[in-house]
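>>> Any chance you can model this:
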Amino acid sequence: MSTETSTPQRIAVGDVEIIRVVEWQGPFAPAADLVPQSAPQMWQDGGTLLAPDHYEPARGLAVMALQTWVVRSAGLTVLVDTGIGNGRERPESPDFHQRQSDLLGDLARAGIRPQDVDVVVNTHFHADHVGGNTTGQAEEWVPAFPNARYLLPAADDHHFGPGGGYGGGRSPDDRLMYEDSIAPVHRAGQARLWDGTLRIDARLTLESAPGHTPGSGVLQVASRGERAVFTGDLLHNPVQILHPSCNSCFCMDPVQAAASRRRILERAADEGELVIPAHFAGPGAVRVHRRGGAFGFDPAV
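Down below sits the predicted model:
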């Protein structure tokens, strides 16, 4: 398995090519706020595993990335999550409100046109994972990738959609997110809901891993004896590899999220899967290994 450090970053997993498209990377939030169950000592004990790529000790800030991953497999071009998007109304989320990103430009610089995308995978329905699904403006949103199937977790579609009361009325941003980033995909007939497992092709398989959201999932890659797993937001920061019982502040079902996290980490360690979370900064991916009864990791460089 090889990783190129040029821009954009490219990773090979057997015959599958993975391209990293970074929207933003840097200090994001107080570590104690992002992972409320964590203690300051956990971050300090992480040493150079966490700092400086994932933790800024001087200010106690977690370092994160907003990014999309492109997966090319046997002629298919697949996007894994689509970032925040442009001009979205997110009044409860100042970091996301009316943000201007350039996903389509970033993809073009990586040699990918909107019409080239065959599949869009949303690991879950949070605003920073679905915003690039559509393009346009106010009430005129249309799918950004006209030829793509959008694979949407059914449990999230119910929870965050009108059938579930737009997130059960938890947040006005949930309604706005669904209406500008998910509903237009349904109206265009490009949505496919899934649950449990879904085989995309011989190398790519979606698998439910609920807890962060009701329908959150992971994407497994297997080719020529090499493996990787896109974990979405099961992991926001590698401190959660060292302490897998610690959830992020965004996990909706903490008990279920921790169980899903541990299951995916155990498999990654046992089967040698490259772990590719949605928000890891630095190299963006890690190799997990067992460390006694716990886990350790090495940057995938």
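
>>> okay, CA-based contacts and neighbour counts for the rest of this
OK.

>>> Now do stretch 201-212: distance to the chain's middle.
Stretch 201-212 has its average C-alpha position 12 Å from the chain's average C-alpha position, going by C-alpha atoms, centre = their mean, to the nearest Å.

>>> neighbouring contacts of it?
The set of residues that contact stretch 201-212 without belonging to it, under C-alpha atoms under 8 Å, 6 or more residues apart in numbering, is 16, 73, 195-200, 215-223, 233-234, 250-258, 260-261.

>>> Endpoints of that stretch, how far apart?
Across stretch 201-212, the terminal residues are separated by 26 Å (C-alpha to C-alpha, to the nearest Å).

>>> buried sites along that stretch?
Of the residues in stretch 201-212, those with enough neighbours to count as buried (16 or more other C-alpha atoms under 10 Å) are 203-212.

>>> Check stretch 153-166 too.
Within stretch 153-166, the residues that qualify as buried are 153-162, 166, counting by 16+ other C-alpha under 10 Å.

>>> now swap in stretch 80-97 and tell me
Residues of stretch 80-97 classed as buried: 80-90, 96-97 (neighbour count, 16+ other C-alpha under 10 Å).

>>> can I get those residues in CSV with distance to residue 140?
Listed next are the buried residues of stretch 80-97 as CSV, based on distance: C-alpha to C-alpha, whole Å:
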residue, distance to residue 140
80, 24
81, 21
82, 18
83, 19
84, 17
85, 14
86, 13
87, 12
88, 12
89, 14
90, 17
96, 20
97, 18
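
>>> structure for this one too, so we can compare:
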Amino acid sequence: MPTSPADRTDTTAAPSWTIGDLTVHRIDETALPASTGPWLLPGATPEVVREQAWLSPDFADADGILRIHSHTFAFETGGVKVLVDTGIGNHKTRTNPAWNDLDTDYLARLTAAGFAPDSVDLVVLTHLHTDHVGWNTRADGNGGWIPTFPNARYLTSRTEREFWAAQDMDEPRRQMFRDSVHPVEDAGLLDLVDVPAGGATIAPGLQLLPTPGHTPGHVAVRLTGRDGSALVTGDCIHHPVQFAHPAIGSCVDIDPAESEASRRRLLGSLAGTDTLVLGTHFPAPTAGRVTADGAAYRLLPVPPTAAAPAAS
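I've put the predicted structure just below:
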């Protein structure tokens, strides 16, 4: 478990990628401390990382230590304003010091990118882990929590929600559900989606793809426009080192074998295509295209095409 808080991300722009008629914005929350990598992906030792020279300097440092970030993605499709995942959130009590009681300007960044909380129509949750649901809610000023996006429908897979409902959760996870999931459910804003093997279309050009293993109901999010497509990984792929070594899994994968199988299946379907892959925890440049590399894969980075100025 990381033992020190991260330095706050301090940029003044929301990087974006334009693919045909689609524009996807990265909404930064925070960089995570160097101790995150060894904890989260224990198989990605410095020796393993340094074998992949292409990971440095963007995705790992010269010593083979992974760079990992927390951010979300926002875009508009068919007139629907969509946010994929909601990060860690502010002022929430968490046992992980890197996530505890954050005070970031995430909402200002989101608003500056053109997605003020009241304007968001749809929030897609790839899964119900603490660092993906935090901005579901914000403090109400009276010790409670209210939905951050009051005019949005929040979506997650039915399998995901039903799995956690059946678990005897420890207190930290119960706390997360109390402050970041239950208020959305109590407001009647959470919709559960059945996601078959072929995926589920939830809005024009927007599809949920089943990628179970990290959690039973985990989904990746595919966005398709007239002249291109993009895919948000969620935690099916935490870091580009897993392109080279798909067998490297997360310490919190619920089913490691299924997680690896989902990762290999997803990478195989993307290799050699023009689909832009956007990693939920990938540091800058965050996006790229998948190419085959021997028996595994490699990410060919694609830098942002634009950066909208943040609110002053």
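
>>> Include secondary structure when you put the buried residues of stretch 153-166 of the first structure into a markdown table, please.
Below are those laid out as a markdown table (DSSP: H, G, I helix; E, B strand; the rest coil):
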| residue | secondary structure |
| --- | --- |
| 153 | strand |
| 154 | helix |
| 155 | helix |
| 156 | helix |
| 157 | helix |
| 158 | helix |
| 159 | helix |
| 160 | helix |
| 161 | coil |
| 162 | helix |
| 166 | helix |
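
>>> Kindly indicate which of those lies nearest residue 300 of the first structure.
Minimum distance to residue 300 of the first structure across these is 28.4 Å, recorded for residue 153 (C-alpha to C-alpha).

>>> Please pick the buried ones from the contacts of stretch 201-212 of the first structure.
Buried, going by 16+ other C-alpha under 10 Å: 16, 73, 195, 215-223, 233-234, 250-251, 254, 256-258, 260-261, out of the contacts of stretch 201-212 of the first structure.

>>> mind checking what residue 216 of the second structure lines up with in the first structure?
Under the alignment defined by TM-score structural alignment, residue 216 of the second structure is paired with residue 214 of the first structure.

>>> do residue 125 of the second structure as well
Alignment note (TM-score structural alignment): residue 125 of the second structure maps to residue 122 of the first structure.

>>> my guess is that match contacts residue 128, does it?
No. At 10.2 Å, residue 122 of the first structure does not count as touching residue 128 under the criterion of C-alpha atoms under 8 Å.

>>> intersection of neighbour lists for the two?
Both residue 122 of the first structure and residue 128 are in contact with residue 82, where contact means C-alpha under 8 Å, 6+ apart.

>>> So for these two, which residue has more residues nearby?
Here residue 122 of the first structure and residue 128 are compared on neighbour count by other C-alpha atoms under 10 Å; more neighbours surround residue 122, at 24 against 19.

>>> so what's the residue lying closest to that one once chain neighbours are set aside up against?
By the measure of C-alpha to C-alpha, 6 or more residues apart in numbering, the closest residue to residue 122 of the first structure outside its immediate chain neighbours is residue 81, 4.8 Å from it. Contacts here follow C-alpha under 8 Å, 6+ apart; on that basis residue 81 of the first structure touches 67-69, 120-123, 129-130.

>>> secondary structure class for the match of residue 216 of the second structure?
Three-state call for residue 214 of the first structure (three-state DSSP): coil.
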